[in-house]
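Chemist: Here is my input; please provide its structure:
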Amino acid sequence: MAARRASGFLLLLALVFLRAVTFVSPAPSARAQRSVAVFLQATATDDTASKVADVIAEQLGVEAGKVTREATLTELGADSLDIVESVMALEEAFDVELPDEETTSLKNCGDVMDLIQSKL
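Modeler: As a prediction, this is how the structure comes out:
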C-alpha cells in the first residue's frame, strides 16, 4: 500500500514538473488581445494631456507642471489609495471608464493620457 501511494505521488510530481517545464507563454489569443489593446491607444492631444495633468495635480496636491508624460504617480507622491482616487477623478472628468485590466499596465502619466485619448 505504501509503495502504491509513493508511486502515485511520484507520478503526480512528474506531471506537475512536466507541466511547469512545458509552459512557455500565455495562449496565443491572450497575446493577441494584449497587442490589440496597444493598437487601440492614441497619442494624447495637448488639451487632453493638460486636463489630465490638472486632474492629477489637484488629486495629489502637486503643481501641474510636475505632471509630465514621463512622471509616474509614485514619483509624484501617490500611494495606492491616491492612485485609485486619481483614476476615479479622471473617469469623472473625461466621462470615460478605465477598467483595472487597462490601467494596471500603465507606467507613467503619458500612458494615462494616451489611454484616455483613446477613449474619447
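Chemist: Please count neighbours and contacts with C-alpha atoms only from this point.
Modeler: OK.
Chemist: Helices of the protein, start to end?
Modeler: In the chain, the helices defined using DSSP state H lie at 2-22, 28-40, 46-60, 80-94, 100-103, 109-119.
Chemist: Second chain to compare with the first, below:
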Amino acid sequence: MASVTGTSMSMTAVSCSFKKGLVPSSGISNPNSVSFSIKGRSFPSITLQPTRFRVACAATPETVKKVCTIVKKQLALPDDSDVSGESKFAALGADSLDTVEIVMGLEEEFGISVEEESAQSIATVQDAADLIENLIEKKAA
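Modeler: From the prediction side, this is the model:
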C-alpha cells in the first residue's frame, strides 16, 4: 500500500504483469514488457531494457522534507528557497565538499552510515531520501 500526500491521487492496489519470457516453474525470466494496473485502470505497457529496469519505492514525504531542511542548512540557503525532491545538489550551488557535508549531516540526523560509493551516486534530494530509507530499512533488519 502506498499513498501520495499533497495530490489527489491515492494508490491502494497496484498489480503488475509481465509479457513474454515467462517461465511458469521459476517465475519471471527475461521479460520484454511490463504493464501496470491501479484499481482496475490499465496503463500503457513499458518496453523493458533488461539492464535498466528497476522497481523502487520512493521515500516518504517526511524524509524528503527533512533532507530538504538539511540541504538548505548545509548550503546556507534562505528558508524560502525552493528545494524539493527533484532539486539537484549542483543546481543548488553545491560542490563536492558541500555534498560531503550534506551526507555527513544526513548521517548525523538519521543515525546511518553512508558508504562512499553510495554517496557518489546521490545527485538529487530524492536520491538522498531514497538512500536514507533504504539504509534505515537494512539497519532494522
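Chemist: picking that back up, to E70 of the first structure, which of the helices of the first structure lies closest?
Modeler: Of all those, helix 109-119 sits nearest to E70 of the first structure, with 6.2 Å by C-alpha to C-alpha.
Chemist: residue range for that closest one in the second structure?
Modeler: The aligned range for helix 109-119 of the first structure in the second structure is 125-135, by TM-score structural alignment.
Chemist: same deal with stretch 9-28 of the first structure?
Modeler: So stretch 9-28 of the first structure is aligned with nothing, judged by TM-score structural alignment.
Chemist: mind checking how far that stretch is from the chain centre?
Modeler: The chain centroid and the centroid of stretch 9-28 of the first structure are separated by 28 Å under C-alpha atoms, centre = their mean, to the nearest Å.
Chemist: Spatially nearest residue to the equivalent of V114 of the second structure over in the first structure, not counting backbone neighbours?
Modeler: The alignment partner of V114 of the second structure in the first structure, by TM-score structural alignment, is L98. Ranked by C-alpha to C-alpha, 6 or more residues apart in numbering and with sequence neighbours excluded, the top spatial neighbour of L98 of the first structure is E91, at 6.5 Å.
Chemist: List the contacts of the residue lying closest to A89 of the first structure once chain neighbours are set aside.
Modeler: Leaving aside its chain neighbours, A89 of the first structure sits nearest to V55 (7.0 Å; criterion: C-alpha to C-alpha, 6+ apart). If you count contacts by C-alpha atoms under 8 Å, 6 or more residues apart in numbering, V55 of the first structure has them with S86, A89, L90, A93.
Chemist: hmm, back to that, for the match of V114 of the second structure, what are its contacts?
Modeler: V87, E91, I116.
Chemist: The second one contacts E97, doesn't it?
Modeler: Yes: between E91 of the first structure and E97 there is a contact under C-alpha atoms under 8 Å: 5.6 Å.
Chemist: hmm, back to that, dump the helices of the first structure to JSON lines, plus distance to R69 of the first structure.
Modeler: Below are the helices of the first structure laid out as JSON lines (distance: least, C-alpha to C-alpha, whole Å):
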{"stretch": "helix 2-22", "distance to R69 of the first structure": "39"}
{"stretch": "helix 28-40", "distance to R69 of the first structure": "17"}
{"stretch": "helix 46-60", "distance to R69 of the first structure": "8"}
{"stretch": "helix 80-94", "distance to R69 of the first structure": "16"}
{"stretch": "helix 100-103", "distance to R69 of the first structure": "15"}
{"stretch": "helix 109-119", "distance to R69 of the first structure": "4"}
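Chemist: I'd like to know which of those is closest to K66 of the first structure.
Modeler: helix 46-60 (7.9 Å).
Chemist: Onto which residues of the second structure does that closest one map?
Modeler: Alignment of helix 46-60 of the first structure against the second structure: residues 61-75, by TM-score structural alignment.
Chemist: Tell me the buried residues in that stretch?
Modeler: Neighbour-count burial for stretch 61-75 of the second structure, counted by 16 or more other C-alpha atoms under 10 Å, picks out T63, V64, K65, K66, V67, C68, I70, V71, K72, Q74, L75.
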